[in-house]
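> Task: produce atomic coordinates for the following.
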Amino acid sequence: MPKLATPLTELQISKAKAKSKPYALADGNGLCLVVSPGGGKTWQVRYRLPDGTRPWPATIGRYPSLTLAEARVRAVEVQRDAKAGKVTAGAQKARRAALDANSAERIAEEKAATERQHASFRAVSGRWLAEKRPTWAPETHRKARLVVDSYLVPKIGDADMRTLETKDVRPVLVEMAANTPQLARKARQYVGSIVDHAINEGLRADESALRLARILPTIRSGHMPAVTDDDGQLGEVMRAIDAHGNRVVRAALLLASMTAMRSGVVASARWSEIDLEAGEWRIPGKEPDGSNRMKTGQDFTTSLPRQAVEALREMHARTAGDEYVFPPQARQQTPHVSRDSLSLALRQMGFQGQHTTHGFRASLRTLGRERLGIDVDVLEAQLAHAPKDEVEAAYARVKFREKRREVMQAWADYLDELRESGKVVPFKRKA
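So this is what the prediction gives:
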């Protein structure tokens, strides 16, 4: 004799959870509750036709719209009508009803899956990067994408931004801090910004920012190495650059030292921007794709000292007709020399930890002030630091244009004096 099903209770039904596949909870007398993977709960009842056959179970309603007590009554009615040959939900109709219920459940599940994908860290971070790209310099965007794609997405790419918590992010940042502390700090900054983006999209409540401030261990940070207090050492740097065997790298480093422009801007200099006769370099604030060329996004003009013009004329003889002033070196994927090539050259010349290409900006800011007495406002204007407001920015561009021409020639002459004050040592590449 088959074992009779134990009748269901409201508590059992309310606690029934979705599983990976549909399953049924029997109530007895042919009635059962089918729980779908999406969590939907549907009443089905088995019955016999007058010829003794059992057609497809009839779907009689969904819980909780149809309660347990009501489902039992309806099950008795279906079985009674079937026995009398008055089945209102025949086999085909019941099958269609079941298929319709499954289709609705499947549509709901697909919709939920699409929403989860849209709200995933992978998708939100991708939209965040796309939104930031027009306002960032190419190198800033490249670094952010590296951190997001290589460190964050592999760990938390599938995390739902609607429910993401600090505890979900902490292990990733702590692991990064142990191996790449500087990138970990960037990653923490990026995660905070990505969460803000999710809030702006309406995926999270306004007050749901993560608590990331104290996650990482405190580390001692410093500025990029630069010679700022030793004239003799800066003279050594200039002598080494002058003797460098690679004329492309040499010219790029000379341009960086005499204009104090950022290394990425120097490396990507275009001939269309440079007027050798006027001795000017007019740098557009934006790249053709709309991303920032200058950090401020504003057009900038710097004068070119006589020594910089000489170095550029040498390059003009080599690359006239090309788009970029400094062509790429062996195996480089960029259309121009990589800014990393400039930093690598200084390291190979023996200045690792002492001076970088970016360090010429600090050298001008400090030694230009202390040795040449250049006004601070003029120095800030030459370094293209963002003024406090637009009025001040316009004022600085107009007021200091000619003054900057004078002081940058004086700075180039000062570098020449330092270079000539000692013996020139030919550069030899380290093994």
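> CA atoms for contacts and neighbours, from now on please.
OK.
> Mind giving me the packing neighbours of the lengthiest helix in the chain?
When the chain is parsed with DSSP state H, its longest helix is helix 91-118. Contact analysis of helix 91-118 by 3 or more Cα pairs under 8 Å, 6 or more residues apart in numbering; DSSP states H and E lists strand 58-63 as its packing neighbours.
> To what extent is residue 332 buried, counted in neighbours?
When counting by other Cα atoms under 10 Å, one arrives at 12 neighbours for residue 332.
> ranges for the helices of the stretch 51-200 of the chain?
For the stretch 51-200 of the chain, the helices defined by DSSP state H, counting those that start in this stretch cover 68-83, 91-118, 121-132, 138-147, 153-156, 166-179, 181-200.
> For residue 407, which of the ones you listed is the nearest?
helix 138-147 (29.5 Å; Cα to Cα).
> Would you mark the buried spots in that closest one?
138, 141, 144-145, 147 (16 or more other Cα atoms under 10 Å).
> So which of the residues you listed is the closest to residue 292?
Looking across the buried residues of helix 138-147 and measuring by Cα to Cα, the closest to residue 292 is residue 138, at 6.9 Å.
> Just to check, that closest one is in contact with residue 294?
No: the pair residue 138 / residue 294 is not scored as a contact, 9.9 Å apart, by Cα atoms under 8 Å.
> so who does residue 308 touch?
Taking Cα atoms under 8 Å, 6 or more residues apart in numbering, we find residue 308 in contact with 254-255, 258.
> Would you mind checking which of those residues is nearest to residue 121?
Nearest to residue 121 among the contacts of residue 308, counting by Cα to Cα, is residue 255 at 42.2 Å.
> one more to put side by side:
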Amino acid sequence: MLTNVECRSAEPKDKPYKIYAETGLYLLVNPNGSKLFRMKYMYDGKARTYSIGNYGTGENEITLAKARQERDEAKKLLKEGRDPTLVRRLNRIQTTTDQSTIFQEVTQAWLKKNSSGWTPKHSADVASSFRTDVFPAIGRLPLAEINSVMVMKLVLEPIEKRTNFETAHRTRQRMSAVFRYSAALGLVPREHDPAGRHLLEVMQPVPPKRPQPAITELEPLREMLRKAEEYPCHPTTKLATRFLALTAVRVATMSGARWEQFVGLDGPLPVWEIPAEQMKGETGHKLPFTVPLCRQAVEVIEAARRINGQFPWVFPNDIRPQKGPISNNTVIFHLYRVGYRGKHTAHGFRASFSTIMNERQSSMRHIIDFALAHVPKDEVEAAYNRARYLEDRRRLHQEYADLLLEGFPSAFELLDGPKR
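Below is the predicted model:
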């Protein structure tokens, strides 16, 4: 074991030589008389050297005890999967005083600029992803100092280790957007995008999505829905489940339904006018969508108004109804409790509607696609056809509702059923 006496008495020779301490630490003695503490370590399958400092007791020198302490701290970083040399470099960079080029500051400006075109939920999700996964690792670094190794090792690989591969890819895309925004402002060269698409070559691919489980035969579907409505739960959950089954909209679209979106409920042509931000799609390319309502869906809305009319949402959260809408998972977990985990999910109502109605109305396949908001990429054609097929879709939804709910109790009777 290396001692202070050995460190002090070590004399220079014609060539540099090392005096080893323990577990990687050694003293390098150079011909000019300088004595430097170093540590050997392996990272990412490669041998590396960690520079600790000059031996001595002066203001900018390192004692043997301090060298051992820094060696232990470096080993702790290695156990966490972090390169101690890179961590020290990052810590030094973070002392910069030029806030205009700090990644976190520029990202906040990018978020502010873009959030006006996003839904509140999407804005919150994007901001949260930066706060959780990006800012703690590289948020205080200047843009120009961030490279692809940092992005991959410090941000994306930790996300991949949680097996959140889709999250890792979304995070890369968002970081890349920040760097492109920075380049447009002249803060970095245009080619400086360390989170660019070249990282896809080393990132874990997103596993293919498995189809959502769905019951696609009418009688088993009716049996499942009957069980779901007889099972003890909050009336709002039962109404939301029936409404999903009737309209075949996406769960997130249903949860955001507000009273003012429903038009003509007391007339012959009731509709649900869904705003663009409530629809699925890329930001800036979403379109509003109109759902023609069958009479059973109108009944669900009126029943919901009886218990939820004082809240902004048709289907509010059953615990804090004044704070927000029903969770996207409420109907899913309700179906799980009924016994349909792995057999049918809330999103599966869309497949149920599509399969059953395509079998009955095969000539209307393209209209059924429109009923599911599967629209052409051309926005003009999409808007035109949505209006054009409105009454055809109304007939489809009514036929489906009559098949699905034949013999079922009215929506108002669901208000008085068994509760959890």
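> Quantify their similarity with the TM-score.
Overlay of the two chains. TM-score (TM-score structural alignment, normalised by the length of structure 2): 0.65; 307 aligned residues with a Cα RMSD of 2.9 Å.
> Highest neighbour count among the contacts of residue 308 of structure 1?
That'd be residue 258 among the contacts of residue 308 of structure 1, by other Cα under 10 Å, with 25 neighbours.
> Setting aside sequence neighbours, what's the nearest residue to it?
Closest residue to residue 258 of structure 1 apart from its sequence neighbours, by Cα to Cα, 6 or more residues apart in numbering: residue 412 at 5.5 Å.
> on that earlier part again, same list (the helices of the stretch 51-200 of structure 1) but as a markdown table, adding distance to residue 273 of structure 1.
As requested, those are exported to a markdown table (distance: least, Cα to Cα, whole Å):
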| stretch | distance to residue 273 of structure 1 |
| --- | --- |
| helix 68-83 | 79 |
| helix 91-118 | 42 |
| helix 121-132 | 26 |
| helix 138-147 | 18 |
| helix 153-156 | 39 |
| helix 166-179 | 41 |
| helix 181-200 | 33 |
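> ok, now which ones touch the one in structure 2 that sits across from residue 162 of structure 1 in the alignment?
Structural alignment (TM-score structural alignment) places residue 162 of structure 1 against residue 144 in structure 2. The contact partners of residue 144 of structure 2, by Cα under 8 Å, 6+ apart, come to 101, 188, 192.
> Which of those are retained in structure 1?
For the contacts of residue 144 of structure 2, the contacts that are reproduced in structure 1, applying both residues aligned by TM-score structural alignment, their matches' Cα atoms under 8 Å, are 101, 188.
> Return a PyMOL selection command for the buried portion of the contacts of residue 144 of structure 2.
Command for PyMOL that selects the buried part of these, burial taken from 16+ other Cα under 10 Å:
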select buried, resi 101+188+192
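> how far away is the residue nearest to the spatial centre of structure 2 from residue 177 of structure 2?
In structure 2, the centroid-proximal residue (Cα atoms, centre = their mean) is residue 167; its distance is 5.3 Å. Separation of residue 167 of structure 2 from residue 177 of structure 2 (Cα to Cα, to the nearest Å): 15 Å.
> do the same with residue 47 of structure 2
35 Å.
> ok, those two, which is more surrounded?
Per other Cα under 10 Å, whichever of residue 47 of structure 2 and residue 177 has more neighbours is residue 177, with 17 against 9.
> Out of the helices of the stretch 51-200 of structure 1, flag the one nearest residue 237 of structure 1.
Per Cα to Cα, nearest to residue 237 of structure 1 of the helices of the stretch 51-200 of structure 1: helix 138-147, 25.7 Å.
> in structure 2, what residues pair with that closest one?
Against structure 2, helix 138-147 of structure 1 falls on residues 120-129 (TM-score structural alignment).
> Repeat that for stretch 195-204 of structure 1.
The aligned range for stretch 195-204 of structure 1 is 179-188, by TM-score structural alignment.
> List the buried residues for that stretch?
For stretch 179-188 of structure 2, by 16+ other Cα under 10 Å, it's 179-183, 187-188.
> Same question for stretch 263-275 of structure 1.
263-271, 273-274.
> and which of those is nearest residue 154 of structure 1?
Among the buried residues of stretch 263-275 of structure 1, residue 264 lies closest to residue 154 of structure 1 (Cα to Cα), at 29.1 Å.
> who touches the closest one in this structure?
Residue 264 of structure 1 sits in contact with 139, 338-339, where contact means Cα under 8 Å, 6+ apart.
> if I look at the aligned partner of residue 346 of structure 2 in structure 1, how far off is residue 145 of structure 1?
Under the alignment (TM-score structural alignment), residue 346 of structure 2 pairs with residue 357 of structure 1. According to Cα to Cα, residue 357 of structure 1 and residue 145 of structure 1 sit 24 Å apart.
> Give me the contacts around the match of helix 138-147 of structure 1.
111, 115, 171.
> re the thing from before, what does the residue nearest to the centre of structure 2 align to in structure 1?
Checking TM-score structural alignment: residue 167 of structure 2 goes with residue 183.
> same thing with residue 296 of structure 2?
By TM-score structural alignment, residue 296 of structure 2 lines up with residue 307 in structure 1.
> Could you pull up the residues touching the counterpart of residue 338 of structure 1 in structure 2?
Residue pairing (TM-score structural alignment): residue 338 of structure 1 is matched to residue 327 of structure 2. Residue 327 of structure 2 makes contact with 255, 317, according to Cα under 8 Å, 6+ apart.
> Let me know the secondary structure of residue 327 of structure 2.
Reduced to three states with DSSP: H, G, I helix; E, B strand; the rest coil, the structure at residue 327 of structure 2 is coil.
> Strands along structure 2, start to end?
Using DSSP state E, the strands found in structure 2 span residues 17-20, 25-29, 35-43, 46-54, 262-263, 271-274, 289-292.
> Is it possible to get the ones you listed out as TSV so that each row also shows distance to residue 380 of structure 2?
Output for those, formatted as TSV (distance: least, Cα to Cα, whole Å):
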stretch	distance to residue 380 of structure 2
strand 17-20	74
strand 25-29	69
strand 35-43	55
strand 46-54	56
strand 262-263	24
strand 271-274	18
strand 289-292	13
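> Let me know which of those strands is tucked in deepest.
strand 25-29 (a mean of 23; mean count of other Cα atoms under 10 Å).
> That strand aligns to what range in structure 1?
Strand 25-29 of structure 2 maps onto no residues of structure 1, going by TM-score structural alignment.
> Against residue 173 of structure 1, how distant is residue 14 of structure 1?
40 Å.
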